[in-house]
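K.L.:
Below: sequence and its predicted model.
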Amino acid sequence: MNKLKVMVMTQNDRFFIPKNIYKASLVCDIVEIVEVDCKSSLDNKIGDYYKWFGFRQCAKMGVVTIFRELEKYIDRISGYKIFHGLCSVRDVAKKMKVPHQVITDSNDKQFLEHVSKLQPDLIISYSAPQIIKKDLLDLPRFGVINVHGSLLPDYRGALPSFWYLYNDEKMGGATVHYMSAKIDDGSIIMQDCVDISDCKTMFRLMKKTKRLGGELMVRAIKELSEGTATTRPNEIDKGRYFTWPTVKQAKEFMAKGYRLI
């Protein structure tokens, strides 16, 4: 199997995405990892999380994040021998000796020129927080694929982990699909479901769906490399689209016994 040259696009994450990037690196040649730091990145929505979940839940998440940051620095001191660079996107890139950069606009002309020179066969997205426009979508010969934490076409849009719990769903899932100029709109390469009936927090649910999504991405890359990948339509008229929750919806979420963490 010829390994594809792959660019990874994502956002800052300490808990799930670094491990998925590492898994993907076992079946492809990752040539660069790009973090997109924009208005819709989760790191830049802390104020919204405070409005939705309140001080106690945000403080609890803050404590967990601080411990993860400590693990990151311990890992760096050890030469990545303890946590193997899996405490941040930047660190997993350094551990794998892969170029890493942070950008603010996925569709910026200068970034497009950079990607054109790099000539990746494929771009893979793990929670990349911006709509990718046609100019970038058309650059890699195998296109751009994304992993979304739901069973598309249902639960398109923002925070499927919130909406799955809000709607008291018992089964969740993940989908790898081609990206188009619309949100979660491209044809589906593969998907699978996972039992979320024991999940009372978004963090636990995300742990399940992100793990599944990482496994599906590995399988998708393998099939694209081997020329065996198949797709089916993402029939968006048969699924629901969700945006960011309102404060009222977040209070209803908490009233049902669900939590952020």
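P.N.:
That came through fine. Being a predicted model, the structure only gives us computed values, none of them experimental.
K.L.:
switch to C-alpha atoms for all contacts and neighbour counts from now on
P.N.:
OK.
K.L.:
Report the next helix or strand after the longest helix anywhere in the chain in sequence order.
P.N.:
Secondary structure of the chain per DSSP state H: the longest helix is helix 46-77. Later in the chain than helix 46-77, the nearest helix or strand by DSSP states H and E is helix 89-96.
K.L.:
Second structure for comparison follows:
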Amino acid sequence: MRVIVLTTSRLGTAGHHLPVIATAKGIEIVAVILSEGFVTNRSKRHWRNLKKIARIGVLGAFNGVRMRRWYGEALNSYCNIQSVEDTCRSLGIRFEKVPSTNSRQTQQLFKDLGADVAISLGNGYISPKVFTIPRHGMLNIHHEILPDYQNAQSIIWQLYNGSAETGYTIHKIDARIDTGDILLQEHVSIKFRDSLAETVTATLAEVFDRSAQGLKKLLENFHRYYDNARPQGTGKKYTTPSYRQYFTILQNFKRLRNINRIPE
């Protein structure tokens, strides 16, 4: 089976997962495509960001910036994730760059490569002009449980709702975000540490390891999972937490840590 990997991050999910799925039996990764994130409509993006700040407040936006490190720099360091370009070079996988995820260049590459399926590892919205090109469309890994946590940052919203469990979902990509049919899902216990930041990073590292193995298993048994995909049903969407929501997350974290923490 011929597979394309599409990502918008030089580090992160793609760099972590590639060494695992490259060992999948019967799978050829024909190319990894990195979107450089060129924004064609900056005014629309600024307006969207302003509306988000109005919704979550300035303090919520500040917390959002602070939390990025948990999911980015801290996670990459914790897992020793290499850049996707270096990973492709070491694995002998073709590496391509495009200006943006849904660009004409992306569409043309998809057509030229003739893959059976494409995998989204760390992207935002993907247009039907892209995801409908491969014979079996595109799959996405969402590092949360669907449909209950659509568009949600991993772990923090589970804590907000008083849960000590997170997980990942591999689903088909459709015209909306995180709403496609589910192929594979796994629940993972939250790994409680001294701080909320450490808890998020340590847990997400575990979820990354599990989802990489899950994706490998799915690709090796593709039609069994693909043919038995199930619709999500009604879901719930999340965004960056407001300051009040963040305070609830922090309080619930402390309470759940005292109950669930396992000595290292």
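P.N.:
All right, it came through fine. Only a predicted model underlies this, so the values are computations on that prediction, with no experimental measurement involved.
K.L.:
Next, the TM-score between them, please.
P.N.:
Overlay of the two chains. TM-score (TM-score structural alignment, normalised by the length of the first structure): 0.74; 230 aligned residues with a C-alpha RMSD of 3.4 Å.
K.L.:
before we move on, back to that, pull out the buried residues from the longest helix of the first structure.
P.N.:
49, 52-54, 57-58, 68, 71-72, 75-76 (16 or more other C-alpha atoms under 10 Å).
K.L.:
is it true that residue 187 of the second structure lies in a strand?
P.N.:
Yes - assessed with DSSP: H, G, I helix; E, B strand; the rest coil, residue 187 of the second structure lies in a strand.
K.L.:
How many residues are close by the residue nearest to it when sequence neighbours are not counted?
P.N.:
Leaving aside its sequence neighbours, residue 187 of the second structure sits nearest to residue 167 (C-alpha to C-alpha, 6 or more residues apart in numbering; 4.2 Å). By the measure other C-alpha atoms under 10 Å, the count of residues near residue 167 of the second structure is 25.
K.L.:
For residue 11 of the second structure, identify the helix or strand it belongs to.
P.N.:
Residue 11 of the second structure belongs to no helix or strand, assigned by DSSP H and E.
K.L.:
what's the nearest residue to it if we skip its chain neighbours?
P.N.:
Nearest to residue 11 of the second structure is residue 83, by C-alpha to C-alpha, 6+ apart, at 4.9 Å.
K.L.:
Now residue 190 of the first structure: which helix or strand?
P.N.:
Here residue 190 of the first structure, judged by DSSP H and E, is contained in strand 188-195.
K.L.:
Next, the buried residues of that strand.
P.N.:
Within strand 188-195 of the first structure, judged by 16+ other C-alpha under 10 Å, the buried ones are 188-194.
K.L.:
Give the equivalent position in the first structure for the residue nearest to residue 187 of the second structure.
P.N.:
Aligned by TM-score structural alignment, residue 167 of the second structure pairs with residue 173 of the first structure.
K.L.:
wouldn't that match be in contact with residue 206 here?
P.N.:
No - the pair residue 173 of the first structure / residue 206 is not scored as a contact, 9.9 Å apart, by C-alpha atoms under 8 Å.
K.L.:
Are we agreed that residue 174 of the first structure is in a helix?
P.N.:
No - per three-state DSSP, residue 174 of the first structure lies outside any helix segment and is strand.
K.L.:
quick one: it and residue 202 of the first structure, what's the gap?
P.N.:
15 Å (C-alpha to C-alpha, to the nearest Å).
K.L.:
Do I have it right that residue 188 of the first structure meets residue 229?
P.N.:
No - Residue 188 of the first structure is not in contact with residue 229 according to C-alpha under 8 Å; the separation is 10.3 Å.
K.L.:
following the lengthiest helix in the second structure, which helix or strand comes up?
P.N.:
Using DSSP H to define each element, the second structure has its longest helix at helix 196-220. Next helix or strand after helix 196-220 of the second structure toward the C-terminus (DSSP H and E): helix 222-226.
K.L.:
Would you mark the buried spots in that next one?
P.N.:
For helix 222-226 of the second structure, by 16+ other C-alpha under 10 Å, it's 225-226.
K.L.:
which outside residues touch that helix?
P.N.:
By C-alpha atoms under 8 Å, 6 or more residues apart in numbering, the surrounding residues in contact with helix 222-226 of the second structure are 183-184, 218.
K.L.:
just to revisit the earlier point, which member of the buried residues of strand 188-195 of the first structure is positioned nearest residue 123 of the first structure?
P.N.:
Nearest to residue 123 of the first structure, judged by C-alpha to C-alpha, of the buried residues of strand 188-195 of the first structure is residue 189 at 14.4 Å.
K.L.:
right, and residue 112 of the first structure touches residue 134 too?
P.N.:
No - contact between residue 112 of the first structure and residue 134 fails when scored by C-alpha under 8 Å: they sit 10.8 Å apart.
K.L.:
More neighbours: which of these two?
P.N.:
Between residue 112 of the first structure and residue 134, counted using other C-alpha under 10 Å, the more crowded position is residue 112 (15 against 12).
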